[in-house]
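Asker: Sequence first, then the predicted structure, then my questions.
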Amino acid sequence: MFNRWSRSEDSLVRVFRNSSWLFSAKGIGAILSIFYLAILTRTLGVAGFGEFMVIVGAVQVLAAILKLQTWQTVVQFGVPYLLAGQYRNFRKLSLQNFWVESIGGIAACAALWLLLPLGASQFGWTKPVEQSIMGYGLIVFLSIRSTPIGILRAQDRFGGNAFGDAIIPIVRFAGASVLLLSTASMTGFLIVWGLSEFVSFVVMWLMVWRRHENDRSALDISADPVTPPTRREYLTFLLSTNLAYLISVVRERLVVVIVGFFVGVSAAGLFRLADQLANSLNRLSEVFARPLFAELSRLIAHGRSRDLRALFWRSLKVSAISGGVLFIGLILFGKYIIALISGPDYLAAFPILLLLGAATIISLAGLGLEPLLQAAGRAQHALIARVSGLAALGLLMVILLPRFGIIGAGWAMLVSAILTAIILFALSRAAIIKPRQRVSKTPMA
């Protein structure tokens, strides 16, 4: 039975097999995050936790704006090179993406240096806190993680990817435990969070280098070379996927910053706790969606349209059922989870948790839509859906946040998620019926 699972070339089995590697990392992360989230919320208090999350959210939004994510570009244009045996071209593509990510990281460092005094005046940060924020930002911006993630996923090495991902929660848990036994502070937690990013960055590149040593002598052997993407194709895909990623980060992080800015850090703390718990469901969707994108890319590369459609509908059914079960669990156990992790002071986050959980599960039900559009070379269509959802979110926040506070922000997130899912379904019809074949005419092995 195990041999059939490990060797099966059925598309959905391959997705689940690769998902199992990521799920092992996310499972470890989910368990450990409960403990370090409990340490964070209980030691910093509602206001302190909110302030910490405003800082982390602002840094991550800045990273999403300027430090371009490259892993999808490596997979999209790198998989055809690997299928054709063009290893030199794959390494050249990887190096190009490394420099794209690096330059963006340097630009983000400069932007943080310019914007930090504004945040300090708004929230009253002391010089030591300012310095720790700057240090945390430098580590996040200069840790080049997206490119090695793309290399590992293009090579179907999800085990190495999972190991690098698992390092982050392990370091955070260990660091938070040390702070609990000594003196917990905002500065200390920022140091731990930055250290976790740096260690993961080092591990990811070590995993890539091990394969590079094995493949160093590989020659380009393809008799039917893959045509490299034009600069326009490359930039269009890179910018489209990054704008979609930026929108997801804005939804997840910038809303917390806005709540903290206009309502207060205590409200931001409650909102972020609910968002953190809801996002544990979102992490499950990422576990499935990332291998799904890689598998859809392979099927399109081989021109297997019928298999692609079958995989899409099967994955949609699985995700919809999973979403329904998860939401029922959230209704039944959400209050107990909040009280257990953070204490009774945070129970006011439960109604927000239901709204954000519903928004996340709606996204989970259609998680195959965006990977399908991106793999089919229609990333701009996914971007249209995300931009529309973000515009709706902004408009609803302006209307609901002043009148209803954080509950209004939760409703804005839910309505935005529904609208985004509807548009994604509408735009995915053409990709399901007739996906574009991107690559060489190399026959399937």
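Answerer: Looks like it arrived, so ask away. Numbers count the residues shown, from 1 in each chain.

Asker: going forward, measure contacts and count neighbours with C-alpha atoms only.
Answerer: OK.

Asker: what about the residue positioned nearest the centre of the chain, distance to residue 359?
Answerer: Nearest residue to the geometric centre of the chain (CA atoms, centre = their mean): residue 286, 6.8 Å. Note on residue 286: its distance to residue 359, by CA to CA, to the nearest Å, is 15 Å.

Asker: what does residue 282 give?
Answerer: Distance of residue 282 to residue 359, given as CA to CA: 10 Å.

Asker: Compare these two (neighbour count), which wins?
Answerer: Each of residue 282 and residue 359 has its neighbours counted (other CA atoms under 10 Å); residue 359 has more, 23 against 19.

Asker: Which strand or helix spans the more buried one?
Answerer: helix 350-365 (DSSP states H and E).

Asker: Give me the distance from whichever helix in the chain runs longest to the chain's centre.
Answerer: With secondary structure taken from DSSP state H, the chain has its longest helix at helix 11-66. In terms of CA atoms, centre = their mean, to the nearest Å, the centre of helix 11-66 is set 10 Å apart from its chain centre.

Asker: ok, structure two:
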Amino acid sequence: MGAGSQLNQERSAEASEQVFRRVLVNTGKLLGGRTVNAVISLGYTALAARALGVQPFGILVLMHAFAQLLGDVVRFQSWQTVLQYGAEPLQERRIGEFQRVIRFTAMLDVLSGVAGVAIGVAAALLFAGPLGWEPAQAPAAAAYATSVAIIVAAAPLGLLRLFDRFDILAGQAVVISLVRLAGCGLGLWLNWSLGPFLLVWAAGTLAGFLWMCGGAWLELRRRGLLEGFSWGGSYRIPQPGVWRFAWATNLNATLGTAFTHLVTLMVGSVLGPSQAALWRVGRQVADAIAKPAKLLVPALYPELARLRASSGEAMMWRLAVQIGLAAGGVGIVLLVVSTFAGAPLLRLILGAGFESAASLMTWQVAAAVVGLIALPLEPLVISLGHAGAAVRVRVVVAVCYAIALPPLVRRFGVEAAGASLLAASIALALGMLVLVLRRRGRSA
């Protein structure tokens, strides 16, 4: 019994290491694509800025940001539903059930796309002034808001993650940027105005969508998963709680995306635009530090879904610990660099006026490091079927932070926003940890 138990532990450890290496490899593919994309996007941004000038280019950025934010808010995060409910039927070759998952998640994308376009077009026309563009530019903004229908599509994303085709996903951002680079180069040469540049931006989004859908469709056909497929088939997934899961993941992602912009607005409304600028600079640096490690999350979700369908929860917890230690270790090193070299780096890159953001940036980087250490907890909670509990934890933390932030900032200044962010990150991490430990206690 002792020898057999030891052999099983060794096999389990070896399997865990293989999964961990696969997560790192897939993260590397995404990081490579993001790195190439960052260089190309800098090129097309520079071309558009030169062609349009500061004010029109700012309008372009605002219209694009509005569409992106709206897409993030209305999107159903159908890729998570694909992973949660498609991994087991795929593994067991229950093709009919898997095709229902495809139809259901595609329906989610269509519903969120219709809602997003309706809200976007109406808001672009009715609230032109508050959103940053002139009433005369509202029709162009409304036309660009229709790109939300493409932005929200996430079912193909989930399929490619489930099929482990991160190479195709890495190419999507590059395709988008190459189309925009070519269009912006032509626009600079032909001296285009704002309207054609909006078409270029939308064309890039459409090209990325077609790339992703084409890749997912070819992979479905290669695996024989389209046999007998029809869009007229059943859309009902037999597992309980599908709609509850879809709404919970939508709300959870919305909180994470919208709250970032809300805090910046709060700091600006209380302390003025200069302090908001310092906050934004620090937040961008913290986000840049955390970004490579956060790319572990897209690679982590499909592995957790596969482990849940096959190996059970013990392997899921082991993988979560490995990811947390790896991401947290990198984050702590970067926190040390930020603490001791933050001010000189800000002065070198942005100028002397931004050097005062160094101490604020340290708070923000510390909060990011806490998030990196806790990185696998929320995916683990959601993959174990407790998306609603994860949302409740995030809502409680977000509401407490939003209520406490204005009076703290008025009393203690912008540094209080950084300290509060760190406290909120710790509270969120502890809340997710409690959910994980409670689940582990039940299954022990």
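Answerer: Thanks, I have it. Quantities reported herein were computed from a predicted structural model and do not represent experimental measurements.

Asker: separation between residue 44 of structure 2 and residue 172 of structure 2?
Answerer: 16 Å.

Asker: So between the two, which is more surrounded?
Answerer: More neighbours surround residue 172 than the other of residue 44 of structure 2 and residue 172, with 24 against 20 (other CA under 10 Å).

Asker: so what's the equivalent of the more buried one over in structure 1 up against?
Answerer: Applying TM-score structural alignment, one finds that residue 172 of structure 2 aligns to residue 164 in structure 1. Residues near residue 164 of structure 1 by CA atoms under 8 Å, 6 or more residues apart in numbering: 200-201, 203-204.

Asker: what do you get if the cut-off is 7 Å, keeping everything else the same?
Answerer: Contacts for residue 164 of structure 1 (CA atoms under 7 Å, 6 or more residues apart in numbering) come out as 200, 203-204.

Asker: do the same with residue 133 of structure 1
Answerer: Listed by CA under 7 Å, 6+ apart, the contact partners of residue 133 of structure 1 are residue 190.

Asker: Tell me the counterpart of it in structure 2.
Answerer: For residue 133 of structure 1, the aligned position in structure 2 is residue 141, judged by TM-score structural alignment.

Asker: Name the helix or strand for its match, please.
Answerer: Per DSSP H and E: residue 141 of structure 2 is located in helix 138-145.

Asker: post-alignment, that helix versus structure 1, mean distance?
Answerer: Here helix 138-145 of structure 2, set against structure 1 after superposition, deviates by a mean of 3.0 Å using mean CA distance after the TM-score superposition for structure 1.

Asker: which of the residues in that helix are buried?
Answerer: Neighbour-count burial for helix 138-145 of structure 2, with 16 or more other CA atoms under 10 Å as criterion, is recorded at 138, 140-145.

Asker: Surely residue 369 of structure 1 and residue 428 touch.
Answerer: Yes. Between residue 369 of structure 1 and residue 428 there is a contact at 6.4 Å, judged by CA atoms under 7 Å.

Asker: the more surrounded of those two?
Answerer: Higher neighbour count among residue 369 of structure 1 and residue 428: residue 369, with 25 against 20, using other CA under 10 Å.

Asker: Can you name the residues that contact that one?
Answerer: Contact analysis of residue 369 of structure 1 by CA under 7 Å, 6+ apart lists 424-425, 428.

Asker: Strands - which of those land there?
Answerer: Among the contacts of residue 369 of structure 1, no member is found in strands (DSSP state E).

Asker: Of these, which belong to helices?
Answerer: Among the contacts of residue 369 of structure 1, the members falling in helices (DSSP H) are 424-425, 428.

Asker: Which residue in structure 1 aligns with residue 285 of structure 2?
Answerer: Aligning on TM-score structural alignment places residue 285 of structure 2 opposite residue 277 in structure 1.

Asker: I should have written residue 364 of structure 2 there, sorry.
Answerer: Residue pairing (TM-score structural alignment): residue 364 of structure 2 is matched to residue 356 of structure 1.

Asker: Equivalent analysis for residue 104 of structure 2, please.
Answerer: Aligned partner of residue 104 of structure 2 by TM-score structural alignment: residue 96.
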